[in-house]
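# Model the following, please.
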Amino acid sequence: MTDRDTVMSEQLRIAAGQYSSAGRKAMNQDFHGLCTPEGPALASKGIAIALADGIGSSEVSHVASETAVAGFLDDYYCTSEAWSVRRSAERVITATNAWLHAQTRQSPYREDADRGYVCTFSALVLKAATAHVFHVGDARIYRLRDGRLEQLTEDHRVAIGGGQSYLARALGVGERIDIDYRGHSIATGDVFVLLTDGVHEHVDDARIAEIVAAHGEDPDAAAKQLAARAFEAGSEDNLIAQVVRVEAVPHSDPEDIAERLTRLPHPPELEARDSFEGYEIVRQLHVSSRSRIHLAREMETDRPVALKTPGSDLRDDPVLLERFLLEEWIARRLDSPHVLKPAGRRHRQAHVYVAMEYIEGTTLTQWMIDHPRPEMAAVRELVTQIGKGVLAFHRQEMIHQDLRPDNILIDATGTVKIIDFGAVEVAGISESAGRLGADEILGTEQYAAPEYFLGERGTVRSDLFSLAAITYQMLTGRLPYGTRVPRARSAAAQHRLKYSSAIAYNADVPLWVDGALKKALHPNPDRRYAEVAEFVYDLHHPRKAFMADHALPLIERDPNRFWKGLSAVLGLTVIGLFAYIVRIGGGV
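Here you go, the predicted structure:
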């Protein structure tokens, strides 16, 4: 992001100026930015400009504004190159809305959304010969062409009489958001103007056109003058103005304008020593009907990467293919040492594939085979790391939905990495990303929470169940409910699921750890921990309630001792009966 940026590419060239001021207010609740990527992203994603206007009734609206703009400019360029501009931007805006709404729900303002994490949002993406406009709220985007100013957005305000109105649409107000979208052609000499209501309500269209035309060679000066004019006219609001002049437009390319990248072909069958988009294939790592993963070497840097290409099931299934394309964007949104990272590309993408960092290590599945009776300390350490990785998803309003030992990698340093994102649900975009039917679950049945088998949506507590099931398996070598959970497809059947104490299979498990597992693995999600961090904490710190409420019978605390004791009692009983019979027989 820059205050003044002149951008040149082989196809598109612009000059831009930006200005922001608190105006007469003590705080500037608005936020703006412009991003011009380098390399292939400039051609495949274009130039993004955005602004957000804070709501005066909210004390935290400035946080929402900054999050909306900074998040858009970061996340938009993380989306798959196989997505259109519209699909990419709408995915990002919708996910941001869900995140802001979640913050309000968790704040003191949960009962009054207008005081929560809310803001308006408008964005302009210039790519090839098209201007893509995205809009929520009452800021405005204009286009000045041949001296005529045209408003490209619609104010989302509702008049209530007496000259008063209220904002009808804003980010963060509701769980879902309607986003206005329009595409417009670009011509050399076009000027796009983005203004918050603090400016456009005090500067009429004729004056806007006059100021922009008067500073045609200096967009910065035009932006400053627009804000200054609004201030002089009595504006009491924050002031933001962005002016973008198109200096050169690429030759019309029908394929590009029609979003050529949305029709990227599937890769060919890859073999060792093949060259593919700047990579040399080393060997195949994994193959299934949904994906193929190859170890490859980036030729320019000699860096190892993992290339994931669609399997046969995805070629004719748009829902599964959409989820496949989500994976790289999800990885780019996360920042955790315990989550696999994407591998940045140096070349424009020509096929559908995902490039991720390559980790040399072993799966948790193999680790459990190698450590059938692990020390409690080792289990705690691994679960803590997995928990941190899961928390990275939850902080971004994502549910992993497929935590299992095969999706967890341990590298040579003992660092845990969550490596698969094919089932992740991102708040706000799950429907558009394609959701399977209630009879199909995205995760692995053995580790899936019971609520999935009732057709319910996953939550943080669902991921917690899966993590606890993995922990239980690490300690006991078996799953807490065996194979009964996938068969329990009614509330009554799930009510009959009974937890089997881990101590019955591993006498070294402390009572309070078993209590934590029992709570985390409860069939009813409302009876589990609310957060993964609570479960991890209780694995390290004895909770008195678990000690007091865990008066287990001897058969569960120490089965060997129970059976030995029972055998001794039975033996003494038999001896006693035999002596009695002998005595009675002698008396006769």
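# alpha carbons only for contacts and neighbour counts from here, please
OK.
# now the helices: where do they sit in the stretch 1-150 of the chain?
Along the stretch 1-150 of the chain, the segments classed as helices by DSSP state H, counting those that start in this stretch run 40-45, 61-75, 85-105.
# mind putting these in TSV, distance to Met299 and mean neighbour count included?
What follows is the helices of the stretch 1-150 of the chain, written out as TSV (distance: least, Cα to Cα, whole Å; neighbours: other Cα atoms under 10 Å):
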stretch	distance to Met299	mean neighbour count
helix 40-45	17	21
helix 61-75	27	23
helix 85-105	29	23
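# before we go on, could you also do this sequence so I can check it against the first one:
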Amino acid sequence: MQISVGQYSDKGRKAVNQDFCDFRIPDEPQLSAKGIVVALADGISSSQVSQIASKAAVTGFIEDYYCTSDAWSVKTSAERVLVATNAWLSGQTRQSPYRFDKDRGYVCTFSALVLKSTTAHLLHVGDSRIYRLSGQSLEQLTSDHRIWLSSEQSYLSRALGADSQLEVDYKALPLALGDVFLLATDGVFEFAEPEFLVTTLHNGLAQAHGLDAAAKLIVEHALARGSTDNLTAQIVFIKALPAPSAGEMPERLRQLLLPPLLSARTEFDGYSIVREIHSSSRSHVYLALDNASQTTVALKTPGVDMHLDAAHLERFLLEEWVARRLNSPYILKPMPPERERHYVYVVNEFIQGQTLAQWMIDHPKPSLDTVRALVVQISKGLQAFHRLEMLHQDLRPENILIDHTGTVKIIDFGATRVAGLAETAALGTLEHILGTPQYTAPEYFLGEPGSSRSDLFSLGVLTYQMLTGELPFGAEVAKTRTVLAQRNLRYNCALADDREVPSWIDAVLRKAVNPNPEKRYQELSEFVFDLHQPNAEFVNSRRAPFLERNPLLFWKLLSLSLALACLALIAGYSRA
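All right, here's what the predicted structure looks like:
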């Protein structure tokens, strides 16, 4: 992405300029990961310290935004920074002589434009404005948070630092080449005519390095028209947008070679291959020895059949990117890079243990407490994903390892959806269904993006399978591609005469795997809590009706009863 920015701020007829504006165009990789920030703030006239609030809001937002996780979406990163900034400003007011008069405290309006990939993200609190030039007119993209008591009297209904709670307006708009945005405080837009703004913007674009001059001209024009407030204008021109293939992953692919099929005793890029652990058409996993550190590792390479699949190779490299940002004892840990890599592969810690799939074969009837212990660990691993706005999306028995101590490790992050990366065009392919159908949440089959409740569905299916050895809907979920079909899915009761499963546990499982995500547990912690102690909602519920427990036998018996009744009637008529 390439942009041009022009800005100008003036105190006007006031003694102090309580406006503040700034922008940052970072270098790669932050340019692709976090985007470009343009922001301004306007202090309120009744306060003698709001210029401090304005500067702190803008500089703090820009600094802190780039310190947030690049796995987070722009919305999450920006809102968390603004909430923290709001808390700091309101705290300053409470500790100042103005604690009983907030209109004289550390308060300001705030508007920011975050440009990432091909999207403009708008954050707004107060009555400063963001416009977009559309032909010969200006489109106002923000709403003023101002309440008018009369034609001459009004007050701000929302501002940074005005209250301990903050509500931020957020909007995401697609970017187009040549887009022009104008950010302005009320000292400008209340006095400069829209026609003048449009003409000045067009003239500024036509001149080399004319955006600063155009911003200054706009401010001077508003001042000449009688503005009595501070005046600030920022102009943003989109000169170039990233290509769909732009990004960190494709660039790394161009720099690395595709690995050959490896075998025992092969020397490969500083590793000695000991043996193959797992092999499929999608990947190969080897037990290897790092020759430099003499550490035993698990080395994973893409399947030979996937060498021409660019999307698969991107997802393959995504695994390591994801793993390096997660920190949980219940998630497979990547090994730190010891040297420059020449091939496409990832290196992880080696776990001596077995998959959950094998564990269920070895433990066909585990105790409820044993299953609970495993579910708790898996849920903690998933929570580490969700805290960073990631969805695993492929939680299945083969992707969970259990080591010799009984500790769970979630593996395989190739299907992981990362909110921060999903905002870029480069990884649009990740929106397709990548998980295993039997464990994939129904909403994915409707084309919906999924949520943390989608991972919860998969965990619910795993829990059900550990307790019963079966799946709650069999293989029917993947066949349901409409809302109506999903409503008609029939849950198989987990209760049986040969299973030690309390009836309230079945109710917990039924809720966790509800086809409608809105009817599932909202949080993993709620599901885990209900697994450990009876929920009042479920403990008094009756045993599932016979129709639900064994519908086939129910209809057979009903048909037999009707047939017998018909025969009895026929026999009665015959005697008559």
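# Can you lay out the helices of the stretch 1-150 of the first structure as a markdown table showing distance to Ile399 of the first structure?
Putting the helices of the stretch 1-150 of the first structure into a markdown table (distance: least, Cα to Cα, whole Å) gives the following:
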| stretch | distance to Ile399 of the first structure |
| --- | --- |
| helix 40-45 | 27 |
| helix 61-75 | 18 |
| helix 85-105 | 13 |
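# Quick one: closest of those to Gly455 of the first structure.
With Cα to Cα as the measure, helix 85-105 is the member of the helices of the stretch 1-150 of the first structure nearest Gly455 of the first structure (21.8 Å).
# what's next to that closest one, contact-wise?
45, 64, 67-68, 71-72, 75-76, 79-80, 110-111, 113, 116-118, 125, 132, 134, 171-177, 179, 181, 259, 396-397, 426-429 (Cα atoms under 8 Å, 6 or more residues apart in numbering).
# what kind of secondary structure is the counterpart of Pro337 of the second structure in the first structure in?
Using TM-score structural alignment, the equivalent of Pro337 of the second structure in the first structure is Arg345. What DSSP: H, G, I helix; E, B strand; the rest coil gives for Arg345 of the first structure is coil.
# so who does Arg345 of the first structure touch?
Ala355.
# circling back to that earlier point, show me the one of the helices of the stretch 1-150 of the first structure that comes nearest Val305 of the first structure.
helix 40-45 (18.9 Å).
# for the closest one, packing partners?
strand 119-127 (3 or more Cα pairs under 8 Å, 6 or more residues apart in numbering; DSSP states H and E).
# quick one: the strand it packs on to chain centroid distance?
21 Å (Cα atoms, centre = their mean, to the nearest Å).
# quick check, Leu205 of the second structure in a helix?
Yes. Counting by three-state DSSP, Leu205 of the second structure is found in a helix.
# how about it, what does it touch?
Counting by Cα under 8 Å, 6+ apart, Leu205 of the second structure has contacts Leu211, Phe237.
# Translate it into the numbering of the first structure.
Matched by TM-score structural alignment, Leu205 of the second structure corresponds to no residue in the first structure.
# For Leu205 of the second structure, give its distance to Leu113 of the second structure.
Going from Leu205 of the second structure to Leu113 of the second structure by Cα to Cα, to the nearest Å gives 19 Å.
# Pull out the buried members of the contacts of helix 85-105 of the first structure.
45, 64, 67-68, 71-72, 75-76, 79-80, 110, 113, 116-118, 125, 132, 134, 171-177, 179, 181, 259, 396-397, 426-429 (16 or more other Cα atoms under 10 Å).
# How many residues are close by Ala568 of the second structure?
12 (other Cα atoms under 10 Å).
# ok now do Leu318 of the second structure, which residues does it touch?
Counting by Cα under 8 Å, 6+ apart, Leu318 of the second structure has contacts Met249, Phe413, Gly414.
# Closest one of these to Ile130 of the second structure?
Closest to Ile130 of the second structure, out of all of these and judged by Cα to Cα, is Met249, at 33.2 Å.
# What helix or strand is that closest one located in?
If you go by DSSP states H and E, Met249 of the second structure is part of helix 248-255.
# List of residues touching that helix?
So helix 248-255 of the second structure is in contact with Pro29, Ser32, Leu313, Glu314, Leu317, Leu318, His342, Val344, going by Cα under 8 Å, 6+ apart.
# could you pull out the helices for the stretch 201-350 of the second structure?
Using DSSP H, counting those that start in this stretch, the helices of the stretch 201-350 of the second structure run over residues 211-224, 248-255, 310-323.
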